[in-house]
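A.B. asks: Attaching a predicted model along with its sequence, questions to come.
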Amino acid sequence: MTLIEQLKDAMKVAMRAKDKARLGTVRMALAAIKQVEVDEAKTLSDEEIIVVLTKMVKQRRDSIKQYEDAGRPELAEAEAAEVVVLQEFLPQQLSDDEINTVVAEVIAESGASSMRDMGKVMGLLQGKVQGRADMAEVGKIVKAQLG
C-alpha cells in the first residue's frame, strides 16, 4: 500500500471514529501533498511524500518551541499531537548510535576532513536519513565529528 493510500485510509478511520484532531492532521497532510503535486504538475512518489511530511513535522517542532517560549503550553500540546500523528506515516526513526554510524560512514566515503566539507557531507546524508532523523540533530553530529 502506498503512503498516499495509507493517509486516505487513516482519514476514513478517523472520520468513522469521530477523532477530529487526527482527522484534521491527516487532512492537512493530504492537502500539503496535493498542493505540491499541483505546483509541480506530477504525482509524488512515496519518497517525495516523506519529504513533505518531514517538512511538516519540522514546522510543527519549530512552532512547539516558539509556543513554549511564549508561555502558550496549550498550543504547544496541539502541535505535539500533530507531530505524533504525522510520524506514524514516516519511516522508523534512527537512534543516536545509528546516526553516528551513518555519519562516520559518509565522512569516510566522502573523504571529508574539515568543517569546509560539511555541506558535501550533509548533502550525502540527506538522501540516507531523510525522514528517519531530524537533520538539525544530524548537523550537530556532523559538526562534532568534523570539528
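C.D. replies: That came through, no problem.

A.B. asks: Could you use CA atoms for every contact and neighbour count after this?
C.D. replies: Fine.

A.B. asks: residue contacts, the spatially closest residue to Arg132 that is not a sequence neighbour?
C.D. replies: Closest residue to Arg132 apart from its sequence neighbours, by Cα to Cα, 6 or more residues apart in numbering: Gln93 at 4.4 Å. The neighbours of Gln93, taking Cα atoms under 8 Å, 6 or more residues apart in numbering as the test, are Gly131, Arg132, Ala133.

A.B. asks: pretty sure the second one contacts Pro91?
C.D. replies: Yes: applying Cα atoms under 8 Å as the test, Arg132 and Pro91 come out as touching, 5.7 Å apart.

A.B. asks: okay, the two: which has more neighbours?
C.D. replies: Taking other Cα atoms under 10 Å, Arg132 and Pro91 do not tie; Arg132 has more neighbours (18 against 13).

A.B. asks: and that one, which of the three is it?
C.D. replies: coil (DSSP: H, G, I helix; E, B strand; the rest coil).

A.B. asks: okay, now the one to match up with it:
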Amino acid sequence: MALKDRIADEMKAALLGGNRFEGETLRNLRAAILNEEVAQNKRDVGLSDQEIEKVIVREVKKRNESAKLYRDNNRPELAEPEENEAAVLAKFLPEQMSEADIRALVESKVTELGVNDPSAMGQVIGAVKQTAGNTADGALIAAIVKETLAK
C-alpha cells in the first residue's frame, strides 16, 4: 500500500474512532503533502513514498523544534501537543538508524572520499544522506561528521 493511502486510511480510522487529535494531525500532514505536490507541479501524478517521507521528516522536525522552544521558555503545556504530533507523524517514517550505525557510515564515507579536513564537511554529509536516505536525522549526521573531521 502506498504511504499516501496508508496516511489517508489511518486518518479516517482515527476520526471515525473518535481520536480527534490523531485525525487532525494526519489531516494536517495530508495538507502538507498536497502543498508539496503543488510546489513540485506533481498534483496529477502525486509524490513518491520517498518524497512523502521527506515531507514527514520536515514536519516532525518542525514539531520537535517548536517543542524545544516551548520547553526552553518554560511552557510545557504548549510543548506536549507538539511532541505528541511528532510522535504520530513519526509512525510513518522508516526505522531510524542508531548513532553507532551513523558513525560507522560516516567513517566509511570519509575513507571512501579520502577527505580529512572540515572544509569537506558538506561533501561527506551529502554522501551520508544519499546512502542513509530518510533513516537518519540530518542534525545528528552533521554533528558526527563535524566531530569525525575535527579529529
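C.D. replies: Thanks, I have it. Just so it is clear, the structure is predicted and the values come from calculations on it, not from any experiment.

A.B. asks: Send over the TM-score of the superposed chains.
C.D. replies: Superposed pair, TM-score by TM-score structural alignment, normalised by the length of structure 1: 0.96. Supporting alignment: 147 aligned residues with a Cα RMSD of 1.0 Å.

A.B. asks: returning to that earlier point: pick the one among the contacts of Gln93 of structure 1 closest to Gln59 of structure 1.
C.D. replies: Distance to Gln59 of structure 1 across the contacts of Gln93 of structure 1 (Cα to Cα) is lowest for Gly131, with 13.5 Å.

A.B. asks: how about stretch 63-80 of structure 2, aligned to which bit of structure 1?
C.D. replies: Stretch 63-80 of structure 2 lines up with residues 60-77 of structure 1 when matched by TM-score structural alignment.

A.B. asks: OK, contacts around the residue lying farthest from the centre of structure 1?
C.D. replies: Centroid-distance maximum for structure 1: Ser113 at 28.2 Å, with Cα atoms, centre = their mean. Counting by Cα under 8 Å, 6+ apart, Ser113 of structure 1 touches Ile107, Leu146.

A.B. asks: Please verify my assumption that Ser110 of structure 1 contacts Val121.
C.D. replies: Yes: using Cα under 8 Å, Ser110 of structure 1 is in contact with Val121, at 7.0 Å.

A.B. asks: who's more crowded, the two?
C.D. replies: Per other Cα under 10 Å, whichever of Ser110 of structure 1 and Val121 has more neighbours is Val121, with 23 against 12.

A.B. asks: The helix or strand containing that one vs structure 2, average offset?
C.D. replies: Counting by DSSP states H and E, the element that carries Val121 of structure 1 is helix 118-129. Superposing on structure 2 and averaging over aligned pairs (mean Cα distance after the TM-score superposition for structure 1), helix 118-129 of structure 1 comes out at 1.2 Å.

A.B. asks: Which stretch of structure 2 lines up against that helix?
C.D. replies: On structure 2, the counterpart of helix 118-129 of structure 1 by TM-score structural alignment is residues 121-132.

A.B. asks: Now do the buried residues in that stretch.
C.D. replies: Using 16 or more other Cα atoms under 10 Å as the test for burial, stretch 121-132 of structure 2 gives Met121, Val124, Ile125, Ala127, Val128, Lys129, Ala132.

A.B. asks: what does it contact?
C.D. replies: If you take Cα under 8 Å, 6+ apart as the criterion, stretch 121-132 of structure 2 is touched by Leu105, Val106, Lys109, Val110, Leu113, Ala136, Gly138, Ile141, Ala142, Val145, Lys146, Leu149.

A.B. asks: show me the residues around the residue most central in space within structure 2 that make contact.
C.D. replies: By Cα atoms, centre = their mean, structure 2 has its centre lying nearest to Val57, at 1.9 Å. Residues near Val57 of structure 2 by Cα under 8 Å, 6+ apart: Ala90, Leu93, Asn134.

A.B. asks: is it true that Thr25 of structure 2 touches Asn84?
C.D. replies: No: contact between Thr25 of structure 2 and Asn84 fails when scored by Cα under 8 Å: they sit 9.4 Å apart.

A.B. asks: Any chance you could list residues touching both of the two?
C.D. replies: Between them, Thr25 of structure 2 and Asn84 share no contacting residue under Cα under 8 Å, 6+ apart.

A.B. asks: now the helices for structure 2?
C.D. replies: Taking DSSP state H to define them, one finds helices in structure 2 at 3-16, 20-39, 49-72, 76-90, 99-113, 121-132, 138-150.

A.B. asks: Done for today, thanks.
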